[in-house]
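> quick one, structure for this:
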Amino acid sequence: MSRPESRPEEIHLIVETVDRYNPQNISVLEEYVATQLASNQYDRTACLALLKLYQFNPSEVNLYVVASILALALGALPESDFTLCLYLLREDWLEDPLVAHLVHMHNLLEQTKFAAFWRYLEEEDAVREFTSNDYPLFEENVREFIATTLGMTFQTISIERLEEMLDLSGEDLGDWVKSREGWGVNADDDSLVDLPVTAWNQARSVVVQEDIRFEQLTKILARSRVAQ
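Presented below is the predicted three-dimensional model:
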């Protein structure tokens, strides 16, 4: 992965050299994770390097920081970073309540259960407080992923359904739709929103291919000669 423009030189020298295995750099990388949350500047390489250090030095693990990295990876969907992070976690770390919340939320998003995702976020005070205080653009990033998914599926969607999937309504939803290129209220039915046509959601012709073995083909040709 190329170096993010926001990555400080100090961090770059850690993650791109043998220093990424030095446990003395754990605190530096932890501070960098907090900076990423606040600035919405995600650095996958640095996050994975910290999880690897935790894996090698389990007594040094900070599960709040682990949850922070998972939240950043969740905000990077549809990239597969969240799964990469899970591979580096010990089983007992998954029992941490905040970590478990984020894993469940990832499952809901992967299953496109968007309305259930927003309900879960609203009901779980711990994760809602965490994202609100430490990762202010978390919801915006999740909506970006949902919009990408909807754009691959629909050309038109009802406003009612869009409200459920994005957890937005009224002027908030209207402003959000206006901010997206190619999105807009349907000219003939103001209860619908039109999405831009893409290579994913456009209608495709269906080609049916029927495979016939050579032995079957010779029998068919023989019968046709008899019929003649």
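> please make it C-alpha for all contacts and neighbour counts, starting now.
OK.
> tell me how many other residues surround Phe56.
Phe56: 15 surrounding residues under other CA atoms under 10 Å.
> scratch that, Val177 is what I was asking about
Count around Val177 with other CA under 10 Å applied: 19.
> quick one: secondary structure of it?
For Val177, the assignment made with DSSP: H, G, I helix; E, B strand; the rest coil gives helix.
> quick check: closest non-adjacent residue to Thr156.
Asp194 (4.5 Å; CA to CA, 6 or more residues apart in numbering).
> helix or strand for Leu86, which one?
Leu86 belongs to helix 81-87 when assigned by DSSP states H and E.
> other SSEs contacting that helix?
helix 44-56, helix 63-74 (3 or more CA pairs under 8 Å, 6 or more residues apart in numbering; DSSP states H and E).
> quick one, which of the ones you listed is packed in tightest?
Of those, the one with the most neighbours on average (mean count of other CA atoms under 10 Å) is helix 63-74, at a mean of 23.
> angle of that helix against helix 44-56?
Going by axes from the mean of the first three to the mean of the last three CA atoms, to 10 degrees, helix 63-74 is angled at 140 degrees with respect to helix 44-56.
> residues contacting the spatially most central residue of the chain?
Nearest to the geometric centre of the chain sits Leu77, at 1.6 Å (CA atoms, centre = their mean). Residues near Leu77 by CA atoms under 8 Å, 6 or more residues apart in numbering: Val142, Phe145.
> what ranges do the strands span in the protein?
156-158, 184-185, 192-194 (DSSP state E).
> got those as CSV, with mean neighbour count and distance to Leu50 columns?
Shown next, in CSV, are the strands of the chain (neighbours: other CA atoms under 10 Å; distance: least, CA to CA, whole Å):
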stretch, mean neighbour count, distance to Leu50
strand 156-158, 17, 41
strand 184-185, 19, 42
strand 192-194, 20, 43
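> also this sequence, please, to line up against the first:
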Amino acid sequence: MGLEIEQVTSQTYSLDANLCLLRLYQFEPERMNTHVVARILIKALMAMPTPDFSLCLFLIPERVQMEEQFKALIVLSHYLETGRFQQFWDEAAKNRHFLESVPGFEEAIQSICKSPS
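As a prediction, the model looks like this:
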């Protein structure tokens, strides 16, 4: 079982492990699995307000970031960081098909929205 899948199924999170995997993908791009990368970014979104999302995004090639699911995640991150929660939830609803691949996403984001900045 991949570390990323273990994090999803057990609802745990390891930034260090995720950064290591993204670095591996930098050195061996032919091994990159965009579904895995998307789940890593979703988990990083769930860790807001930490800078994890930006740290992970920095290691992802621009060509991958241009794919629709990644563009949507970048927009969601921006809305969350700027406190534009209604726009966040509207955009999240449009992308539910891949956001639901990570259990606990909605609850984690609701917790972020409720916490004082």
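> which residue in structure 2 lines up with the residue nearest to the centre of structure 1?
Using TM-score structural alignment, the equivalent of Leu77 of structure 1 in structure 2 is Met48.
> mind putting the helices and strands packed on helix 81-87 of structure 1 in a markdown table, distance to Glu123 of structure 1 included?
A markdown table is the format used below for the helices and strands packed on helix 81-87 of structure 1 (distance: least, CA to CA, whole Å):
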| stretch | distance to Glu123 of structure 1 |
| --- | --- |
| helix 44-56 | 28 |
| helix 63-74 | 17 |
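> what about the match of Leu77 of structure 1, distance to Val75 of structure 2?
Distance from Met48 of structure 2 to Val75 of structure 2, counting by CA to CA, to the nearest Å: 14 Å.
> nearest residue to Leu80 of structure 2 other than its sequence neighbours?
In space, and not counting its chain neighbours, Leu80 of structure 2 is closest to Phe88: 6.4 Å by CA to CA, 6+ apart.
> check contacts around the counterpart of that neighbour in structure 1.
Here Phe88 of structure 2 is matched to Phe117 in structure 1, going by TM-score structural alignment. When contacts are counted by CA under 8 Å, 6+ apart, Phe117 of structure 1 touches Met105, Leu108, Leu109.
> which of those residues sits closest to Gly151 of structure 1?
Set against Gly151 of structure 1, the nearest of the contacts of Phe117 of structure 1 by CA to CA is Leu109 (15.2 Å).
> distance check, that closest one against Leu102 of structure 1.
From Leu109 of structure 1 across to Leu102 of structure 1, the span is 11 Å (CA to CA).
> nearest to His12 of structure 1, out of the strands of structure 1?
For those, proximity to His12 of structure 1 was assessed by CA to CA; strand 184-185 is nearest, at 42.2 Å.
> in structure 2, what stretch matches that closest one?
Per TM-score structural alignment, strand 184-185 of structure 1 has no counterpart in structure 2.
> what does stretch 57-65 of structure 1 give?
Aligning stretch 57-65 of structure 1 against structure 2 (TM-score structural alignment) gives residues 28-36.
> now the end-to-end length of the matching stretch.
15 Å.
> can you check stretch 69-86 of structure 1 too?
For stretch 69-86 of structure 1, by CA to CA, the gap between its terminal residues amounts to 10 Å.
> distance from the chain centre to that stretch, please.
6 Å (CA atoms, centre = their mean, to the nearest Å).
> and what of stretch 9-26 of structure 2?
When C-alpha coordinates are averaged (CA atoms, centre = their mean), stretch 9-26 of structure 2 and its chain have centres 11 Å apart.
> for Trp61 of structure 2, give its distance to Pro103 of structure 2.
One thing to correct before we go on: residue 61 of structure 2 is Pro, not Trp. Pro61 of structure 2 is 26 Å from Pro103 of structure 2, by CA to CA.
> swap in Lys71 of structure 2?
21 Å.
> Leu15 of structure 2 now?
Applying CA to CA, the value for Leu15 of structure 2 to Pro103 of structure 2 is 17 Å.
> same question, His35 of structure 2
Going from His35 of structure 2 to Pro103 of structure 2 by CA to CA gives 15 Å.
> cool, and Glu62 of structure 2?
Separation of Glu62 of structure 2 from Pro103 of structure 2 (CA to CA) stands at 27 Å.
> neighbour count: the two, which is higher?
Neighbours per residue (other CA under 10 Å) separate Glu62 of structure 2 from Pro103, with Pro103 holding more: 15 against 11.
> quick one: map Glu67 of structure 2 onto structure 1.
That one, Glu67 of structure 2, aligns with Asp96 by TM-score structural alignment.
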